[in-house]
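Undergrad: heads up, no residue letters with this:
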């Protein structure tokens, strides 16, 4: 029987959300690596770098890492995850959690500073990557980080 959180929500939901988040995010990386262009202009220098061999390599590598993160998130909630060394799972999961939260927060803070004119843009534009970082990518990274934090915390509590 699954152990619910204090509000009746099963403690595994965050792990499944984190896994789905990572898989969706990996799909975007693979889409761009295959040459897709929708949304690439929302990423700093995305349009300029699309098609560059080293950028495509980075997209493939980050896509694979994101899939690995999806598996890690599942390890936090699936019974087979208990077969893995607890310390390794916790160190890796907390590391991913912190990385995602810090990266998302950085995007939001940097974007907010840009939006308020405290940081200048290299070239004025109606809708810049700063907007996308502030209102899409920052919150998206932060959402994944929060899901990972909750999933990791729940795993840590359950696996003692």
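TA: Alright, I've got the coordinates. Values in this document were obtained by computation on a predicted structure and should not be read as measured data.
Undergrad: From now on I want contacts and neighbour counts done on CA atoms only, so please keep to that.
TA: Will do.
Undergrad: how far out from the middle of the chain is the longest helix along the chain?
TA: What stands out as the longest helix in the chain, according to DSSP state H, is helix 86-115. Going by Cα atoms, centre = their mean, to the nearest Å, the spacing between the C-alpha centre of helix 86-115 and its chain's C-alpha centre is 8 Å.
Undergrad: next SSE after that helix?
TA: The element immediately downstream of helix 86-115 (helix or strand, assigned by DSSP states H and E) is helix 129-132.
Undergrad: Second structure for comparison follows:
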């Protein structure tokens, strides 16, 4: 039997998880919109407008059947994601457990296939691919705090939230440390580019660019990583247990 203090603590944890979940969803949606916008810029002007300055693409505007196919795949993936969310929201209670698991499996397979496709094709796809992954992140964050999320295995949602959060934190810390070593002359920029998977011909950063990039992108990635990790921790118990 729970004490009054225990009930209050549980209620506080639930409210905290709810707000963190919405914050993680907002973070994901904003980043997704930004990447889709950059995808449109890449296909029309060939110049990406980012907070640290304009980035011209070496080959100019991204055109061709590959670009069109990438957009078609992206729209298709988002339609599948939206359809699954609507299915859980409207029919989740009426679905058998096997149907719920089947729908979840469709989502996981779709996301995995898209990641494999993005790594295989590379190029333009990776301008919009993070946007798709962020949309999945938004769905995961909502599933952890919304009633329809109980139709998806809890452990799976928590695992994905932890993985996403940890990857973003490590990504920023790893990249920031390597850039710091390069900017101070402890390693060459070519070595830094190789270690992060960037083209070795990419221009070196100035001190001002290094500071600006880490203040903007570093803070943004760390914020996203922390939000998802905190959400996974607060939402570790199911909605029914709270």
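TA: Happy to help now that I have it. Because the structure is predicted, anything quoted here is derived from the model rather than measured.
Undergrad: buried sites along the longest helix of structure 1?
TA: Across helix 86-115 of structure 1, burial judged by 16 or more other Cα atoms under 10 Å covers 86, 89-90, 93-94, 96-98, 100-108, 110-112, 114-115.
Undergrad: average distance between that helix and structure 2?
TA: Following the fit onto structure 2, the mean deviation recorded for helix 86-115 of structure 1 is 1.7 Å by mean Cα distance after the TM-score superposition for structure 1.
Undergrad: looking at it, residue 124 of structure 2 is touching residue 67, isn't it?
TA: Yes: Residue 124 of structure 2 lies in contact with residue 67 (Cα atoms under 8 Å); the separation is 6.8 Å.
Undergrad: For stretch 131-141 of structure 2, give me the average deviation versus structure 1.
TA: Counting by mean Cα distance after the TM-score superposition for structure 1, stretch 131-141 of structure 2 comes out at 1.0 Å.
Undergrad: which residue numbers in structure 1 go with that stretch?
TA: Mapping stretch 131-141 of structure 2 onto structure 1 (TM-score structural alignment) gives residues 63-73.
Undergrad: Which position in structure 1 pairs with residue 150 of structure 2?
TA: Using TM-score structural alignment, the equivalent of residue 150 of structure 2 in structure 1 is residue 82.
Undergrad: tally of neighbours for its match?
TA: By the criterion of other Cα atoms under 10 Å, residue 82 of structure 1 has 14 neighbours.
Undergrad: got it, and residue 24 of structure 1?
TA: Quick note: residue 24 of structure 1 (other Cα under 10 Å) scores 16 neighbours.
Undergrad: What's the separation between it and residue 37 of structure 1?
TA: With distances taken as Cα to Cα, to the nearest Å, residue 24 of structure 1 is found 16 Å from residue 37 of structure 1.
Undergrad: Comparing residue 124 and residue 67 of structure 2, which residue is more hemmed in?
TA: The neighbour comparison of residue 124 of structure 2 against residue 67 (other Cα under 10 Å) goes to residue 124, with 20 against 17.
Undergrad: who does the longest helix along structure 2 touch, helix- and strand-wise?
TA: Using DSSP H, we find that the single longest helix of structure 2 is helix 4-44. In terms of contacts (3 or more Cα pairs under 8 Å, 6 or more residues apart in numbering; DSSP states H and E), helix 4-44 of structure 2 is packed against strand 47-50, helix 125-143, helix 219-234.
Undergrad: Give me the helices and strands touching the second one, please.
TA: Judged by 3+ Cα pairs under 8 Å, 6+ apart, helix 125-143 of structure 2 is in contact with helix 4-44, helix 65-91, helix 97-121, helix 154-183.
Undergrad: Any chance of TSV for these, columns distance to residue 196 of structure 2?
TA: Shown next, in TSV, are these (distance: least, Cα to Cα, whole Å):
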stretch	distance to residue 196 of structure 2
helix 4-44	20
helix 65-91	24
helix 97-121	15
helix 154-183	7
